[in-house]
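Peer 1: here is a sequence together with a model predicted from it:
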Amino acid sequence: MTDGALLDRHDAVLLDLDGTVYHGVRPIPHAAEAIGRARDRGTSIRFVTNNASKAPEAVAEHLKSLGVVAEPGEVLTSAQAAARVLRDHLPEGAAVLVVGAGSLAAEVDGGGLRSVRKADAGVAAVVQGHSPKTGWADLAEACVAIREGALWVACNADATLPTERGLLPGNGAMVAALKAATDRAPIVAGKPEPPLFRTAAESARATAPLVVGDRLDTDIAGAVAAGVDSLVVLTGVATPVSLLAAIPAERPRYLAADLTGLDGKADELEIGPRPGWRAEARDGELVVTRDGGHDGLDLLRALCDAAWRHGVTTVRAGDGQAATALGDLGLG
């Protein structure tokens, strides 16, 4: 194809789930349709999630219930990544204390290790993943094992989890509690570490994958660490304010409002100077003026480019129309 479409550049889309495709049990508008159109173009789809509380089969069923075509083999979870890390460090049959859902225990057992729930003698490792049922007693068992020298692997370190009720405590919040109690830090298996994305790309036999997500510190940072392009969407955690302040390790190549961006043209989605808007650094501020532009996301793309180049995140409108556009972005 030669229309300059974003998906002309990429042979697979590696999609985050929470905050990108859905919020808990609530689908994000237009997501299912956009994913379907990407499939119709012949682009491979992989669902890459830091949520370790569900098995790939359950994740695929949940996606199907929201109208998204998905097969278990297209789902890559941080539980799978954690199980791989454990296998790399432990002998076959080693006991692993599981803090998390039954699906995490199943990944441990399926990899030739032995899942347990108590910190008895002989526990070689602790693996920790998100589960809404995790309580103090579970953390206490893990604390004992970690203090006795067990290897500690966390599926992810996401402090929050996007849901239909807003941001709630994620696995990282529970990991932080154990870090405070043990003075230890875990090996993190999922995003933003690159192995999960690399495994997903390998499963799709992709040479030019595109990571799509809503979190700079996991989705985008993981893409940067893996050396692949990324598209950030504004349906979850990332905001215009956080994008302007993004450090180099968390900067996406492309920006879109939602997954309909997969239908767009690459050059139009790419962060950089945009026609219709001017963002100039003056005395420690970015002064924005309108030069015929109307698209607020184009303004944000231009602002991100200027902020990252000049190290300036304070924004000021240079005219009334720019002030209105900045207000709409929450950057007034």
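Peer 2: Sure, I can see it.
Peer 1: only C-alpha atoms for contact and neighbour calcs from this point on.
Peer 2: Will do.
Peer 1: just confirm residue 92 is within a helix.
Peer 2: No: the assignment for residue 92, made by DSSP: H, G, I helix; E, B strand; the rest coil, is coil rather than a helix.
Peer 1: what about it, neighbour count?
Peer 2: 13 (other CA atoms under 10 Å).
Peer 1: now the residue nearest the centre of the chain, nearest residue through space, not along the chain?
Peer 2: The C-alpha lying nearest the average C-alpha coordinate of the chain belongs to residue 219 (CA atoms, centre = their mean; 3.0 Å). In this structure, residue 219 finds its nearest non-sequential neighbour in residue 213, 5.3 Å apart by CA to CA, 6 or more residues apart in numbering.
Peer 1: same question, residue 79
Peer 2: residue 52 (4.8 Å).
Peer 1: hang on, residue 228 packs against residue 207?
Peer 2: No: using CA atoms under 8 Å, residue 228 makes no contact with residue 207, being 9.4 Å away.
Peer 1: wait, residue 251 touches residue 221, no?
Peer 2: Yes: using CA under 8 Å, residue 251 is in contact with residue 221, at 7.3 Å.
Peer 1: and residue 246, what is it in contact with?
Peer 2: 216, 308 (CA atoms under 8 Å, 6 or more residues apart in numbering).
Peer 1: just checking, the residue nearest to the centre of the chain touches residue 211?
Peer 2: Yes: counting by CA under 8 Å, residue 211 is a contact partner of residue 219 at 7.2 Å.
Peer 1: try this one next to it:
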Amino acid sequence: MGEPGRTRPSGSARALSVAYDTALLDLDGVVYAGGKAIPHAVDALAAARAGGMHLAYVTNNALRTPDAVALHLTELGVPAESADVVTSAQAVARLIADQVPAGARVLVVGGEGLRVALGERGLVPVESADDDPAAVVQGYGGPELAWGRFAEACYAIARGVPWFASNTDLTIPSARGIAPGNGAAVEVVRIATGAEPQVAGKPLPPMHRETVLRTGAERPLVVGDRLDTDVEGAFNGGVDSLLVLTGVTDPAQLLAARPEHRPTYVDADLRGLLTGQPEVSDDAGTFGCRGWRAFVREGALELEGEGEALDGLRALCAAVWTDAGQGTSRLEAAKVLDRLGW
């Protein structure tokens, strides 16, 4: 498990790309959004790779195959091979293969990524509950996934067929905003059947196992934009994490993070891999980061000083996380974040 009592972001005297041997990078909201590279991502990853850091791309999105993901990354200017990509489809396929007979049929509610991953495990994808499946697997299938696919899953699950889900992310970032993710689709089947799936993706152990098996990382750093998948997954796996603010999580959500959702480091974007991280000091409950000082007094969150907004956020994290449960209000946090431009 990760550090259970984290009350402030950590510092690092060395660049993170030097301190860790492998970056386990989420994709949506970290490297790209809506198919386009996030600003600074391409150059930052190239510099990290040139410095000797191994880059692996770990995604809960089960729609695309590793080959397709690697090709997309390469087209964006981030050279990658399929072996550099780890998906929740691969994790759930291994989870299913451990529980059903070799060569078993699996009813697929999702996209090509799931079908290819099942095939790698010697399992046979089928389309209908009438095809005598040994399992049902559900993964993100894109906006075109037909409603009838959910019905097929429900028919099979009602007969007692075990149900698996690649992941349960409720949302997924897109070029136009936040869209429903596989978790929203899983809720449809859960409501209709009353059943509960076995889930493989981040933040759960099957995904961490898949990542370690495929990358061989010894000093990994999880890099993501989500508290409930990337950061919690790192916590569950007992490894460090870097949260980047280019995707789903905003500063207000970061301040409100539960202990298992508190990242080791926080930075604006992937350029954070190339630098050290500033220390956050504690002087009798006043937390300092470079030019900023943050503290909580009688439930009121205060911020003093000047400098980079990100350093102010780091100091605020320390003040609020230390004060967790003592009455710091969301309104107070919003007021202070407004001062920083968030």
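Peer 2: Great, that's in hand. In this text, all values refer to a predicted model and were calculated from it rather than measured experimentally.
Peer 1: need the TM-score between these chains.
Peer 2: The TM-score (TM-score structural alignment, normalised by the length of structure 1) is 0.92; 324 aligned residues with a CA RMSD of 2.3 Å.
Peer 1: what about the strands in the stretch 201-332 of structure 1?
Peer 2: Using DSSP state E, counting those that start in this stretch, the strands found in the stretch 201-332 of structure 1 span residues 209-213, 229-233, 254-256, 277-282, 285-290, 315-317.
Peer 1: if we can go back for a sec, residues contacting the aligned partner of the residue nearest to residue 219 of structure 1 in structure 2?
Peer 2: Counting by TM-score structural alignment, residue 213 of structure 1 corresponds to residue 224 in structure 2. Going by CA under 8 Å, 6+ apart, residue 224 of structure 2 touches 25, 26, 27, 29, 30, 230, 231, 241, 242, 243, 244.
Peer 1: for residue 163 of structure 1, same thing?
Peer 2: Applying CA under 8 Å, 6+ apart, the residues near residue 163 of structure 1 are 18, 19, 23, 24, 25.
Peer 1: tell me the spacing between the aligned partner of it in structure 2 and residue 92 of structure 2.
Peer 2: Under the alignment by TM-score structural alignment, residue 163 of structure 1 pairs with residue 174 in structure 2. According to CA to CA, to the nearest Å, residue 174 of structure 2 and residue 92 of structure 2 sit 24 Å apart.
Peer 1: what does residue 233 of structure 2 give?
Peer 2: 15 Å.
Peer 1: how about residue 160 of structure 2?
Peer 2: In this structure, residue 160 of structure 2 and residue 92 of structure 2 are 19 Å apart, going by CA to CA.
Peer 1: contact partners for the residue mapped onto residue 314 of structure 2 from structure 1?
Peer 2: The criterion is TM-score structural alignment: under it, residue 314 of structure 2 has residue 301 as its aligned partner in structure 1. Neighbouring residues of residue 301 of structure 1 by CA under 8 Å, 6+ apart: 255, 270, 271, 272, 273, 274.
Peer 1: what does stretch 238-253 of structure 2 correspond to over in structure 1?
Peer 2: Under TM-score structural alignment, the alignment places stretch 238-253 of structure 2 onto residues 227-242 of structure 1.
Peer 1: contact partners of the matching stretch?
Peer 2: Against stretch 227-242 of structure 1 from outside (CA under 8 Å, 6+ apart): 18-20, 28, 162, 208-216, 220, 223-224, 252-259, 300, 329-331.
Peer 1: what does stretch 177-196 of structure 2 give?
Peer 2: 138-141, 150, 153-154, 157-158, 163, 165, 167-173, 248.
Peer 1: ok so, going back, mind checking how far the aligned partner of the residue nearest to residue 79 of structure 1 in structure 2 is from residue 229 of structure 2?
Peer 2: By TM-score structural alignment, residue 52 of structure 1 lines up with residue 62 in structure 2. Applying CA to CA, the value for residue 62 of structure 2 to residue 229 of structure 2 is 14 Å.
Peer 1: likewise for residue 45 of structure 2?
Peer 2: Applying CA to CA to residue 45 of structure 2 and residue 229 of structure 2 gives a distance of 22 Å.
Peer 1: same check on residue 204 of structure 2?
Peer 2: Taken as CA to CA, the span from residue 204 of structure 2 to residue 229 of structure 2 is 8 Å.
Peer 1: surely residue 310 of structure 2 is in contact with residue 267?
Peer 2: Yes: at 7.0 Å, residue 310 of structure 2 counts as touching residue 267 under the criterion of CA under 8 Å.
Peer 1: next, count neighbours for residue 122 of structure 1.
Peer 2: Neighbour count of residue 122 of structure 1, defined by other CA under 10 Å: 11.
Peer 1: ugh, typo on my part, it should be residue 257 of structure 1
Peer 2: Residue 257 of structure 1: 11 neighbours (other CA under 10 Å).
Peer 1: that one maps to what in structure 2?
Peer 2: In structure 2, residue 257 of structure 1 lands on residue 268 (TM-score structural alignment).
Peer 1: and stretch 245-256 of structure 2, how far apart are its ends?
Peer 2: 15 Å.
Peer 1: typo on my end, it should be stretch 133-150 of structure 2
Peer 2: 15 Å.
Peer 1: residues in contact with it: which ones?
Peer 2: For stretch 133-150 of structure 2, contacts defined as CA under 8 Å, 6+ apart pick out 61-63, 89, 92, 96, 100, 104-111, 114, 126, 153, 156-157, 161-167, 181-182, 185-186, 188-189.
Peer 1: returning to that earlier point: inside helices: which ones of the contacts of stretch 177-196 of structure 2?
Peer 2: Mapping those onto helices (DSSP state H) picks out 150, 153, 154, 157, 158.
Peer 1: so which of those residues comes closest to residue 255 of structure 2?
Peer 2: Set against residue 255 of structure 2, the nearest of those by CA to CA is residue 150 (37.0 Å).
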